[in-house]
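Novice: Here is the input, now give the coordinates:
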Amino acid sequence: MATTTSGGAPPARTFFGHPWGLATLFFTEMWERFSFYGLRAILVLFLVAPPADAGLGMAEGTAKALLGVYMSMVYFVALPGGWIADRVLGARRAVLIGCVVIMCGHIAMAIPGGAGFVYLGLLLIIIGTGLLKPNISTMVGKLYEGQSEARRDSAFSLFYMGINIGSLAPFVVGYLGQEINWHLGFGVAALGMAFGLVQYVLGGRHLRGVGEAPGHRLTPDERRTFVRGLLAGLAVLAVAVLVAALAGVLTIDGVTVALTVLAVAVPIAYFGYLFRSHEVTEVERVRLRAYVWLFAAAAVFWMIADQAAGPLNLFAQEKVDLSVFGWRMPSSWTQNINPIMIICLSAVFAWLWLRLGDRVGTAQKFAFALVVTGLSFVVMSMAAAAASGGAKVSLLWLLAVYLLQVVGELSLSPVGLAITTRLAPRAFASQMMGMWFLATAAGDAVGGQVARLQEPWGDVPYFLVLGLSTIAAGGALFLFARTLRRLIGEDRPEAAVPAR
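Specialist: Next comes the predicted model:
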């Protein structure tokens, strides 16, 4: 952090060489991620814990599917959240309201009132994150209008480091939840979101007006049409829930399957809408064709990487030796391995992308991410084989798995944020950030259902099949990397996307 001067101008405060507005967004996202990852680290453990231990006593398959769908919906609602910012609220107010709603959701989770409060809390967190997550990333991108893509990638890598500092929440939330009381852990997550809210309000003056106005405000006629459509949609949903309840299929398993289908179908339908929209230019449409393949690659990546909170978390609790000098650390602490490694390596990758410049294209980075992440599950299958005799395995196995996944994540996730802000059609800027998070939604939802296969297949075949399939997907993407580079315009400096 420093100040800079230009001639006789007063010193301008900077954040590691970037505008101070990045610091406001950095810390807001950091505290939101603290609350999210703190909850995520103990949620599946809480769901499967018996009522005697103050848990909900769910079957493992159902708990993993519910966790997968919850994480999916958190990202799924980023699309309507982006639309609301683009058309109604503006990104800045959408983030503010999202902070408040998320905090209320964690407060509901902290109330020991049974499953009803748990489901209410998860619903509120989903809604609030949909308003916050896509729009705060869009605001980061808008801070760098007219600047180089390398500088934008560097900024997103720093922003991503903030995400992962917040992801260290399991040290606090995990310990309090597992060792003292589940709901105390949930309460600390709520406190973290309160810190984020206060910081965002106090730091708003540094954003230089970014996100204050909607990009394409609804006309009065459009607003009336939207309200009618929303009411009709809610009515259809209410009827569908009633029919499902009367038919006896309104169960946790039934809901998770239905939401998984929704998470896959919506991005397919929305891409179709974008390709037909008169607001998308021919140049933007060409680049959207390339973006579809990057989207699919990201969905495959997150299907594997986000199994850390479910199958890998339970594997750590049941089959990993967690003793440290005679003290057994909470299994939720293994969820900190990923963010610690990302914090250590984020600056390295930010420097690497600046160093490589345009010599390595986005598709190549994505393909590499899939290959190394697939290798992580091959290693995981070896760990499962070592634990098949009943003996607990060394924590070093998980360290190796997470190291490979971190290398993959840093090659895909911050780069994906940056390429989305670059390729988004002008009329759909925040919505396209929502589309990027739909890749995570689809991957998490499918991953939650795929995790049901772990018990009937066994650990070794389960991890091995998923790992080899992901490696194959990465290899296929490598074959088409040059074509995608041409469609994006990365092979021609003069074809770079103009600043917006």
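
Novice: Only C-alpha atoms from now on, for both contacts and neighbour counts.
Specialist: Noted.

Novice: Identify the residues contacting the residue nearest to residue 159 when sequence neighbours are not counted.
Specialist: Among residues not flanking residue 159 along the chain, residue 26 sits closest, at 5.4 Å (CA to CA, 6 or more residues apart in numbering). By CA atoms under 8 Å, 6 or more residues apart in numbering, the contact set of residue 26 is 159, 162-163.

Novice: buried ones in the host helix or strand of residue 256?
Specialist: Assigned by DSSP states H and E, residue 256 belongs to helix 252-276. Of the residues in helix 252-276, 255-257, 259-260, 262-264, 266-267, 271, 274-275 count as buried by neighbour count, 16 or more other CA atoms under 10 Å.

Novice: hang on, the earlier thing: filter the contacts of residue 26 to the buried ones?
Specialist: 159, 162-163.

Novice: I'd like the residues you listed as a markdown table, with distance to residue 224 appended.
Specialist: Output for those, formatted as a markdown table (distance: CA to CA, whole Å):
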| residue | distance to residue 224 |
| --- | --- |
| 159 | 38 |
| 162 | 40 |
| 163 | 38 |
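
Novice: Relative to residue 465, which of the residues you listed is nearest.
Specialist: residue 163 (30.5 Å; CA to CA).

Novice: Count the residues that sit near the residue nearest to that closest one when sequence neighbours are not counted.
Specialist: Counting by CA to CA, 6+ apart, the nearest residue to residue 163 once its immediate chain neighbours are dropped is residue 30, at 4.8 Å. Residue 30: 26 surrounding residues under other CA atoms under 10 Å.

Novice: this one next, for a side-by-side:
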Amino acid sequence: MQLEPKQGQPKALYGLGLTFTFERFAYYGGKPILVLFLAYAVAKGGLGISKSEATVIAANLGAFTYLAPIFGGIIADKWLGPRYCIMIGTVLMAAGWSLGYFATSAAWINALIIVVSIGTGFFKGNLNALVGELYEKEDQRKDMGYSIIYSFVNGGAFVGSLALGGMYITHGFRICYLLAAIFALMSGIVFLFTCKHLGDLGKRPNKYSVASSKADVKVDVNRPLTKREKNQVLVIFILALFSVFFWLFYNQSEASLLLYVDSYTKFNIGNFKVPATWTTTSFNGLLCVVLSPIMATIWFKLSKTRKNGDLTMTQKIALAYIFLGIGFLVMVGAEFVRGGVTTASLSMLWILMFTLFQTIGEMCFSPLGNSVVSKTAPPKYLALLMGVWSFATFLAQKGSGYIEGIIGQLGLMQVFIAIPSILFVGSLILFACNKKITELTE
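Specialist: Okay, here's the model as predicted:
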């Protein structure tokens, strides 16, 4: 069914983007302060749990919200369809965040993590899949559409982390989690209003495909995959593997690099000391909002003016590797300038430069990963393979914590040199394999 003229983006795209904005406000508002809520003394409004236990518990939220979409994808593919899964997800996430308001022990927080993760599993991959369903398979607007969605996502992340990252100081943690629950519920309300622009998209499981404006065509779920479809699945797994390495190093901005920033840099505006969480989630989110339309325009113009059309996904991932590698080269320079001084004397400009290159790399990669899955995946496995893409990020989230241990053994400078070296080698491999990977999908 053709929902919109091809000259502009579908109206439903902006409703889906706003749905993501409210949900990301809740997620990135509640996630960064969770470890503080757990570790702060009861007298300060926290739960008084040891720091080591608090970091383990809090890390589970980030990891399992990337794992759960695999199961949400299976449910959407076989039984409910994306639309109903998204509705269920927003309700579950609202219920999960509200548990933070009542929390009196770690058991409450574990329950919060379980419910929010399950809700995210129903919500995230299926909403991304639904965005892809707004376009026909080879529609050139799709990459730009996903970049626009990414702008909405990071707008919510920026405002949520900024607002709740400061609110817990004046109003306490519990009010922050109640507010996160309200915004998750508002996400569901926005989605309900968006449904009128979706037509029949997302109502039925993904084993059915809307092939034309006249009829629904049933996909034979028992038919084995063709050679071309198997190649398409293989390409998704190859690119997902490279995704693991990208996010493994990218996530250091909230792990070893965050510790580095807290120990060795000055982040003062007048007499105000900027919270450490603002220098990661908030600033990165702001840059993503600014850069998303710029990057979307670049991809669109390349598709119109370049002889071979837009860059392939493989080439874009290679560029992401290069930009993230440059960011870590900036950190090599910062560590050289610091010269082993243990006081907080390093200029924040070094970190801002790192974050700039890190974010450009992210913009080459992250919003377009969902696009390539939606273009490449066999229809009956669409949401499941969206979940596989999320699983790659889950592996990176779980693995990123080990980098700090490697730094303890080898030293900061050695690790800061090793990471860009790995990234640059990875980019060369991707460029070299670009033609073969492209052929597998044709």
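
Novice: What TM-score do the two superposed chains give?
Specialist: Once the chains are laid over each other, their TM-score by TM-score structural alignment, normalised by the length of the second structure reads 0.87; 417 aligned residues with a CA RMSD of 2.5 Å.

Novice: Look up the closest residue to residue 306 of the first structure, ignoring the ones flanking it.
Specialist: Computed as CA to CA, 6+ apart, the closest residue to residue 306 of the first structure that is not its neighbour in sequence is residue 444, at 6.4 Å.

Novice: and the one you found, what pairs with it in the second structure?
Specialist: Using TM-score structural alignment as the criterion, residue 444 of the first structure maps onto residue 397 of the second structure.

Novice: I would like the residues contacting the helix holding residue 256 of the first structure, please.
Specialist: In contact with helix 252-276 of the first structure (CA under 8 Å, 6+ apart) are residues 62, 65-66, 69, 72-73, 76, 280, 285, 288, 292, 435, 438-439, 441-442, 445-446, 449.

Novice: quick one: which of the residues you listed sit in strands?
Specialist: The strands, defined by DSSP state E, take in nothing from those.

Novice: ok, back up a step: so which of the contacts of residue 26 of the first structure is the closest to residue 189 of the first structure?
Specialist: Nearest to residue 189 of the first structure among the contacts of residue 26 of the first structure, counting by CA to CA, is residue 163 at 14.7 Å.

Novice: Correct me if wrong: that closest one contacts residue 36.
Specialist: No. Here residue 163 of the first structure does not reach residue 36: they are 10.3 Å apart, not a contact under CA atoms under 8 Å.

Novice: ok, then the element right after the longest helix seen in the second structure?
Specialist: Among the segments of the second structure that qualify as a helix by DSSP state H, the longest is helix 141-171. Using DSSP H and E, the helix or strand that follows helix 141-171 of the second structure in sequence is helix 173-194.

Novice: What residues sit buried inside that next one?
Specialist: Buried-residue list, helix 173-194 of the second structure, by 16+ other CA under 10 Å: 173-192, 194.

Novice: Now do the strands in the stretch 251-400 of the first structure.
Specialist: 323-324, 327-328 (DSSP state E, counting those that start in this stretch).

Novice: Residue in the second structure paired with the residue nearest to residue 163 of the first structure?
Specialist: Residue correspondence to the second structure (TM-score structural alignment): residue 30 of the first structure is matched to residue 21.

Novice: Also residue 76 of the first structure?
Specialist: Checking TM-score structural alignment: residue 76 of the first structure goes with residue 67.

Novice: quick one: its match and residue 390 touch, right?
Specialist: Yes. Contact criterion CA under 8 Å: residue 67 of the second structure and residue 390 qualify, at 6.4 Å.

Novice: of these two, who's got more company?
Specialist: residue 390 (28 against 23).

Novice: any idea how far the more buried one lies from residue 414 of the second structure?
Specialist: Remark: distance between residue 390 of the second structure and residue 414 of the second structure (CA to CA, to the nearest Å) = 30 Å.

Novice: next one: residue 95 of the second structure
Specialist: 45 Å.

Novice: one step back: in a markdown table: the buried residues of helix 252-276 of the first structure, plus distance to residue 113 of the first structure.
Specialist: Shown next, in a markdown table, are those (distance: CA to CA, whole Å):
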| residue | distance to residue 113 of the first structure |
| --- | --- |
| 255 | 22 |
| 256 | 23 |
| 257 | 26 |
| 259 | 25 |
| 260 | 28 |
| 262 | 30 |
| 263 | 30 |
| 264 | 33 |
| 266 | 34 |
| 267 | 36 |
| 271 | 41 |
| 274 | 44 |
| 275 | 47 |
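
Novice: Go through those and say which is closest to residue 173 of the first structure.
Specialist: residue 256 (26.0 Å).

Novice: now that closest one: how far from residue 66 of the first structure?
Specialist: 6 Å.

Novice: just residue 88 of the first structure next, same as before
Specialist: From residue 88 of the first structure to residue 66 of the first structure the distance is 32 Å (CA to CA).

Novice: and if you look at residue 315 of the first structure?
Specialist: 17 Å.

Novice: And for residue 426 of the first structure?
Specialist: Distance from residue 426 of the first structure to residue 66 of the first structure, by CA to CA: 36 Å.
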